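Peer 1: only geometry, no sequence info:
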């Protein structure tokens, strides 16, 4: 009798076919999910490494200047950037600790740099690029620059969305654009808000002073918060646009007005 009970207890401890099948399926799902996650992370890692290399290649000096409105003593070797990519038109940088510090490119097709990095590698990070309708020298009344809002890693224009907060704006009201002609342009944020991707705010066919004044008034009045810099018909502005990652047809738009050029 004891031997039979022992045999029964041994059988209960074994894996039945159904349990083993379920375990194997669960293991396969886990391995596949881990693989998919790893494949999703690869572009973020390789893209981030690439842009770190570009910064090491091109940034000659990144000492920070004194004074709130003083542009950082920041120098870029545009000759090296041009050798790497002739589409280079500028370098965009925000005050530290922001990681937004990237070369700006421009091509004849706004779609080109959505999935192509500065070094022409296929990558979902893409590049920071100027609207193909704009002049390279920032002489337009309104210059648009685009970049992705990456869900992981905070690369590219991800940190733009932090300007939805008035406190963040007050702590970091300026950004800077450096161009191959040696000029440094300082911009002060005057509007930050969510807009539709096909909104009139992206219209560059504004020709009269009255139309531009109306455009600026709309930008100021619809901002998330009241900003200090004044804007008028003589203003030169830069509009930085990225996804919100909330709704596909929404964009976060941060706009700055030129307050100093040297």
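Peer 2: Sure thing, it's come through. This is a predicted model, so every value here is computed, not measured.
Peer 1: only C-alpha atoms for contact and neighbour calcs from this point on.
Peer 2: Noted.
Peer 1: Do a quick rundown of the strands in the stretch 1-150 of the chain.
Peer 2: Shown for the stretch 1-150 of the chain, the strands assigned by DSSP state E, counting those that start in this stretch span residues 59-63, 73-76, 88-94, 101-105, 128-130, 142-146.
Peer 1: how about the shortest one: buried residues?
Peer 2: In terms of neighbour count (16 or more other Cα atoms under 10 Å), strand 128-130 has its buried residues at 128, 129, 130.
Peer 1: Disregarding residues adjacent in the polypeptide, which is nearest to residue 172?
Peer 2: Among residues not flanking residue 172 along the chain, residue 95 sits closest, at 6.7 Å (Cα to Cα, 6 or more residues apart in numbering).
Peer 1: try residue 114
Peer 2: Of all residues not flanking residue 114 in the chain, residue 126 sits nearest, at 4.7 Å (Cα to Cα, 6+ apart).
Peer 1: And that neighbour, how far from residue 117?
Peer 2: Residue 126 is 4 Å from residue 117, where distance means Cα to Cα, to the nearest Å.
Peer 1: any chance of the strands of the stretch 1-150 of the chain in CSV, with distance to residue 250 too?
Peer 2: Formatted as CSV, these follow (distance: least, Cα to Cα, whole Å):
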stretch, distance to residue 250
strand 59-63, 33
strand 73-76, 33
strand 88-94, 23
strand 101-105, 23
strand 128-130, 18
strand 142-146, 14
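Peer 1: ok, and here's another one to check against it:
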């Protein structure tokens, strides 16, 4: 049976226009006396005369108010500028506040090793007790070395909840951080054939903004490895495709009736990738897939989706490239086997 769904979305745009006031007609100066013979015209009169004589559009008393409509335009523009500046400041503060909250959580629960490639997958640890105490909806942690992607993953039965709710349960405003969340259609333990993880694309480069940058082949190839850490064990992933699709593209499929159907789905994503990948395994050899989805922040309101296959796992009975045996870390498998024998005894 297939499950398909469109990615959650949201947007807001406002515009405004300023009207224009026509200039006012001048009036005749008060207290004016005709010039007597033999006397020079007063300087003020000369100025009025240059503008069309008595009763014209004067610059003296009774004419249009100094500045006229341009004074109104200036003050309106100034007000708009101040409001825009305040809005930018509020958004900037929201960015800082949101990322600072996630940075604080990361410092408490997960310390990525400097040489992560040289670190055994089973040695990557997260303080799950602390995370679950903060948010019981926690199901994992996602980390892409060399990027800002270093966040907890939550999961509920409602994909709308964490669009604007951060990991601490706060409803965010301004720059909406929300949370990184696993699709409601997925099992919470990442055991599905295709696991779809959503995150916002924020303009300060946080959350899943890095995924949109992978359209650049150099950026894509420099960050092929990602990690999903869970209470059940850890996954090491390697990217094989980046697709750029419309928001209603039916790619959010989590279950497949047959292995052939899954292989066909994977091959379609490889064929549609905006970045060429030469070392991807055959689609038929991939049994476990992860998809990281984010907005493209373009007027077309599309999505970037990064597809990765499972390269290594410490979770028993989760298939990676090469079949179930290749998916399991030997030490983890031995530990599971020993625990089973104890239970049987």
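Peer 2: Yep, that arrived. Note that the coordinates shown come from a computational prediction; the quantities given were computed from them, not determined experimentally.
Peer 1: Show me what the residue nearest to residue 172 of the first structure lines up with in the second structure.
Peer 2: Superposed on the second structure with TM-score structural alignment, residue 95 of the first structure falls opposite residue 145.
Peer 1: Distance of the equivalent of residue 146 of the first structure over in the second structure relative to residue 242 of the second structure?
Peer 2: Residue 146 of the first structure maps onto residue 198 in the second structure when the alignment is built from TM-score structural alignment. Remark: distance between residue 198 of the second structure and residue 242 of the second structure (Cα to Cα) = 14 Å.
Peer 1: Which one's more surrounded, the two?
Peer 2: With neighbours defined as other Cα atoms under 10 Å, residue 198 of the second structure and residue 242 compare such that residue 242 has more, 28 against 24.
Peer 1: what sits against that one?
Peer 2: Contact analysis of residue 242 of the second structure by Cα atoms under 8 Å, 6 or more residues apart in numbering lists 214, 215, 269, 272, 273, 274, 275, 304, 305, 306, 307.
Peer 1: If we use 7 Å, what do you get?
Peer 2: For residue 242 of the second structure, the contact set (Cα atoms under 7 Å, 6 or more residues apart in numbering) comprises 273, 274, 275, 304, 305, 306, 307.
Peer 1: Am I right that it is in a strand?
Peer 2: Yes: under DSSP: H, G, I helix; E, B strand; the rest coil, residue 242 of the second structure falls within a strand.
Peer 1: can I assume the match of residue 146 of the first structure is in contact with residue 180?
Peer 2: Yes: using Cα atoms under 7 Å, residue 198 of the second structure makes contact with residue 180 at a distance of 5.7 Å.
Peer 1: tally of neighbours for the residue nearest to residue 172 of the first structure?
Peer 2: So residue 95 of the first structure, with other Cα under 10 Å, has 18 neighbours.
Peer 1: try residue 159 of the first structure
Peer 2: Neighbours of residue 159 of the first structure under the rule other Cα under 10 Å: 15.
Peer 1: Over to residue 196 of the first structure?
Peer 2: Neighbour number of residue 196 of the first structure under other Cα under 10 Å is 15.
Peer 1: which one's the longest helix in the second structure?
Peer 2: Criterion DSSP state H: the longest helix present in the second structure is helix 68-109.
Peer 1: list the contacts for residue 201 of the second structure?
Peer 2: Taking Cα under 7 Å, 6+ apart, one finds 207, 208, 209, 294, 295 in contact with residue 201 of the second structure.
Peer 1: one more time with 10 Å
Peer 2: Each residue near residue 201 of the second structure by Cα atoms under 10 Å, 6 or more residues apart in numbering is listed here: 176-177, 207-212, 293-297, 303-304.
Peer 1: What subset of those residues is buried?
Peer 2: Buried among the contacts of residue 201 of the second structure (16+ other Cα under 10 Å): 176-177, 207-212, 293-297, 303-304.
Peer 1: So which of those sit within helices?
Peer 2: 209, 210, 211, 212.
Peer 1: Return the distance of residue 297 of the second structure relative to residue 154 of the second structure.
Peer 2: Taking Cα to Cα, one finds residue 297 of the second structure at 23 Å from residue 154 of the second structure.
Peer 1: Then residue 134 of the second structure?
Peer 2: 11 Å.
Peer 1: My guess is residue 235 of the first structure contacts residue 138. True?
Peer 2: No: assessed by Cα atoms under 10 Å, residue 235 of the first structure is found out of contact with residue 138, at 11.9 Å.
Peer 1: if you count what's nearby, which of those two comes out ahead?
Peer 2: Using other Cα under 10 Å as the criterion, residue 235 of the first structure and residue 138 rank with residue 138 on top: 19 against 16.
Peer 1: Identify the residue nearest the geometric centre of the second structure.
Peer 2: Nearest to the mean C-alpha position of the second structure, by Cα atoms, centre = their mean, lies residue 201 at 1.3 Å.
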